[in-house]
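In: the following comprises the amino acid sequence and a computationally predicted model.
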Amino acid sequence: MIQPLFPAPSFSDLRDRVVALPDADAGAIKAARARQDSLTKPPGSLGRLEDLAVFMAGWHGVARPRIAQAQALVFAGNHGICAQGVNPFPQEVTAQMVANFQAGGAAINQLCRASGAELTVIALDLERPTADFSAGPAMREAEVLDAMARGAQAVDPGADVLILGEMGIGNSTVAAALTRALFGGTADEWVGPGAGSDSEGLRLKARVIEAGVARHAAALADPLAVLAAFGGREQAAICGAVLAARAARIPVILDGFICTAAAAVLHALDAGALDHCLVGHASAEPGHRRLLGVLGKKAVLDLGMRLGEGSGAAVALGVLRAALAAHDGMATFAEAGVSGG
């Protein structure tokens, strides 16, 4: 029996629990692949759709998986690093956008409605931003574990798939800081415009991140310590939700750069920790393609999007539904009386 992930009293305890999480069902994968090869089409002719169906089969543990319930979670947080001027918009926008989500007026509301996902938005102590990581750790260990637990608790164990997204002014800088700290390179290679930074804004982000990396050099060998040093509550909550989904064998669709950077903390902790995760789209943020290469993942879609909110993941859900409709609904050669199967 898998020990419950949360509450976890320490990072050390959480590490032990992460490595014990379940893997995909090899028997279901084999059965789903055999079904694909028996359907009325040339083998492989549906391309990535076939792989997506087999992926879902492995995590659902059945040869013909279906999506009856899709859950979308958007976590919102505020960041102390905004004190360094890295954000072109004021932090008040985070709470204003949360209100817009709750009123149904944002892009993610429309896209979840179109793709058939139930959306919940969770604001994480917006009145209490994390600390400025250029001056000290953004969060204490206990704060990280609390935010992770809140993310995990938001996951519906009855969901068939989970979409994850985020909102937080300044969090593109946080994402670039996390990826720089976890995977090396230079800050210039990870930063992007976010909500609209110009060239001087990008240079400022890079300088602030490099200063933070120098300050927190002792933390760089431990991914959870990196999350505490640079991350926000929404990044920690995303990690908690990803882990809770894995424990319940729920496939996850990650959104763009910021969401994927948060989950990448878990990849750095255990190379198989994101095996149950798809990346919904390749963000126009320049660091995302670099990060996908590090993770060894190929995005489902590439539409030039960089909004966040879970928007790209919500669109990808439609593709996933299409993959499962073909996998489940098509006739086999034998059923259709077609020669060649």
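Out: All right, it came through fine. All values reported here derive from a predicted model rather than from experimental measurement.
In: contacts, neighbours, all on C-alpha from now
Out: Will do.
In: and Ala271, how far from Ala247?
Out: Separation of Ala271 from Ala247 (C-alpha to C-alpha, to the nearest Å) stands at 16 Å.
In: take the one below as the second:
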Amino acid sequence: MSLLATRAAFDTALSNLPPPDLASIERASVRQAELTKPAGSLGRLEEIALFMAGWQGRERPRADRIHAAVFAGNHGVAAQGVSAFPSEVTAQMVANFRQGGAAINALALACGADLEVVALNLDRPTADITQAPAMTEAECLAALNAGAEVVRDGIDLLFVGEMGIANTTPAAALCAQAFGGEAAAWVGRGSGIDDAAIIRKIGAVDRALELHGPHCGSPFETLRRLGGREIAAMAGAILAARMRRVPVLLDGFICCASIAPLAAVAPTITQHCIAAHCSAEAAHGQVLERLGLEPLLRLGMRLGEGSGAAVAAQIVRSALAAHNEMATFAEAAVAGAL
């Protein structure tokens, strides 16, 4: 049976999130204190090493196998004129991913990640969230499990990305429902829309919240009603990674929005996550603040696809190289701590 095969299984997983291995963190901390450098002199690189130790259960964590998964889905709300591009672009970009021609292909190669592309019923968009729930219960479960299935044995680090024309609209709706606030506070320019489209987008989110808000009594129901297949898949992958104690690099606004409904009831869902970057999408900083995460990078990126996480993966590699390959004071015959 799939990890998230039923709503009950999803709820059970969310209410039984495993903690990090504190003993491994302590052992890694002892090693850090013995390395030939002043204590704390590598800043967040030291924190990353301890974080990875805690989730991998190793004094010397590794990033030999980094797995990237990009999920793609189409959205009925695109009919409301909320995107600068037509829905056909989703399938075209999936073809580009599979041919190796997209930014994420180049960046995954650069950081040494295996890249998996999962297209989710591109010929059948979700329902328009201004008029109906995005997915049926069965469709939402299928999407969650499509995400969970990418989390396999032996992965040292996971990051997920997305492709889906109009998907910043459901992402904004998910954040507004999970964290509160007006639709306008969560709506940004996404693919580069003009002022008229921004007004349409805010209106679409407002209508979706009015229609579905009273029925969003659980994280599952919020994802089902306001999300999308690729968004639910990212949530499924992140939750499955937690159950398997696989550390996760979170990408941009849509990736973070995918776990907003989960974080609203289970704030510790982000314990196994590092925020890779803060994107140029207006509301991403707000989401990170609500999730309690400080991003590694601020590069003005807003592509999605897992691209920011791929860049940050190289920082994780650097952190582990320093932690694992530096000599200790005893090994280097250096007298005393610096």
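Out: All right, it came through fine. Just so it is clear, the model here is predicted, and its values are computed rather than measured.
In: before we move on, back to that, more neighbours: Ala271 and Ala247 of structure 1, which one.
Out: Set Ala271 of structure 1 next to Ala247 and count neighbours by other C-alpha atoms under 10 Å: Ala247 wins out with 21 against 12.
In: state the distance from that one to Gln153 of structure 1.
Out: Ala247 of structure 1 is 12 Å from Gln153 of structure 1, by C-alpha to C-alpha.
In: likewise for Val300 of structure 1?
Out: According to C-alpha to C-alpha, Val300 of structure 1 and Gln153 of structure 1 sit 27 Å apart.
In: and for Ala63 of structure 1?
Out: 29 Å.
In: all helices of the stretch 201-338 of structure 2, in order?
Out: In the stretch 201-338 of structure 2, the segments counted as helices under DSSP state H, counting those that start in this stretch are 219-226, 229-243, 253-258, 260-265, 284-291, 307-325, 329-332.
In: and those helices: which comes nearest Gly300 of structure 2?
Out: Taking C-alpha to C-alpha, helix 307-325 is the member of those nearest to Gly300 of structure 2, at 9.7 Å.
In: residues in structure 1 aligned with the closest one?
Out: Taking TM-score structural alignment as the measure, structure 1 aligns residues 311-329 with helix 307-325 of structure 2.
In: same check on stretch 180-192 of structure 2?
Out: Taking TM-score structural alignment, stretch 180-192 of structure 2 hits residues 184-196 over in structure 1.
In: show the end-to-end separation of the matching stretch, please.
Out: Chord length of stretch 184-196 of structure 1, first to last residue, is 25 Å (C-alpha to C-alpha).
In: what do you get for stretch 51-71 of structure 2?
Out: End-to-end distance for stretch 51-71 of structure 2: 26 Å, by C-alpha to C-alpha.
In: structure 1: matching residues for that stretch?
Out: Counting by TM-score structural alignment, stretch 51-71 of structure 2 pairs with residues 55-75 of structure 1.
In: enumerate every residue touching the residue mapped onto Val246 of structure 2 from structure 1.
Out: Under the alignment (TM-score structural alignment), Val246 of structure 2 maps onto Ile250 of structure 1. For Ile250 of structure 1, the contact set (C-alpha atoms under 8 Å, 6 or more residues apart in numbering) comprises Trp59, His60, Pro157, Ala159, Asp160, Val161, Leu162, His276.
In: what's the most distant pair in those residues?
Out: Longest span within the contacts of Ile250 of structure 1, C-alpha to C-alpha: Pro157 and His276, 14.7 Å.
In: with neighbour numbers in mind, choose between those two.
Out: Between Pro157 of structure 1 and His276, His276 has the larger neighbour count (other C-alpha under 10 Å), namely 22 against 17.
In: what sits closest to the alignment partner in structure 2 of that one if chain neighbours are left out?
Out: In structure 2, the residue paired with His276 of structure 1 is His272, using TM-score structural alignment. Nearest residue to His272 of structure 2 in three dimensions, chain neighbours excluded: Pro247, at 5.1 Å (C-alpha to C-alpha, 6 or more residues apart in numbering).
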